[in-house]
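Chemist: pasted the sequence and its predicted model underneath.
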Amino acid sequence: MQTDIPTTGYVRQAQLVGSIVPVSPSTLWRWVNAGKFPKPIKLSERVTAWRAEDVRAWIEAQGKQEAA
């Protein structure tokens, strides 16, 4: 699953929902607003993306929580 995420750079919402993060877009934004998922970066007026490093770190943290 994590192989779909670049090592560096940015990941758009369409790349995240469904495959990398198995939730709907509305759930993703609810998590962002609640502080459960990293905040995105505004690349331009109409383009929002997440840093790939932040998404990878979030996925790793989720795995550690499940193992505990």
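Modeler: Received it, and whenever you're ready, just let me know what you need.

Chemist: rest of the way, CA atoms for contacts and neighbours
Modeler: Noted.

Chemist: now do the buried residues in the longest helix anywhere in the chain.
Modeler: Once the chain is assigned using DSSP state H, the helix that runs over the most residues is helix 52-67. Residues of helix 52-67 classed as buried: A52, E53, D54, V55, R56, I59 (neighbour count, 16 or more other Cα atoms under 10 Å).

Chemist: E66: what's it in contact with?
Modeler: Applying Cα atoms under 8 Å, 6 or more residues apart in numbering to E66 gives no contacts.

Chemist: dropping in the other structure now:
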Amino acid sequence: MPNSKKTKTSAIDYKLPVEGFVRMEGVRKVIPMSRSAILADIDAGRFPQPVHLGPRRVGFRVEEIRAYIADPAAFNGL
């Protein structure tokens, strides 16, 4: 009998899109931080700012997330 359960994409299997926006769930799959830590770093200016995509939807620019992954210290202005 085939397994009909949906499987979650693990962090290993997840790849950022080439361009566009990614939601918080996607960011957390490539950056090992909790949601609250990311939100605290956003407030402190140490993480890319989210962009409003709709009335109740935000996302992060993929280019900024890639820049953060490449060199978090440079993004933070350290």
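Modeler: That came through, no problem. The structure presented is a predicted model; accordingly, all values stated were derived computationally and were not measured.

Chemist: need the TM-score from the superposition.
Modeler: Scored against TM-score structural alignment, normalised by the length of the first structure, the superposed chains reach a TM-score of 0.80; 62 aligned residues with a Cα RMSD of 1.9 Å.

Chemist: going by distance to L28 of the first structure, which of the buried residues of helix 52-67 of the first structure wins?
Modeler: Of all the buried residues of helix 52-67 of the first structure, L28 of the first structure sits closest to V55, with 12.0 Å by Cα to Cα.

Chemist: stretch 35-53 of the first structure maps to which residues in the second structure?
Modeler: Here stretch 35-53 of the first structure aligns to the second structure at residues 45-63, judged by TM-score structural alignment.

Chemist: endpoints of the matching stretch, how far apart?
Modeler: Counting by Cα to Cα, to the nearest Å, you get 17 Å between the two ends of stretch 45-63 of the second structure.

Chemist: list the contacts for the residue most central in space within the second structure?
Modeler: With distances taken as Cα atoms, centre = their mean, the residue of the second structure nearest its centroid is V27 (1.6 Å). With contact taken as Cα under 8 Å, 6+ apart, V27 of the second structure is in contact with F60, I65.
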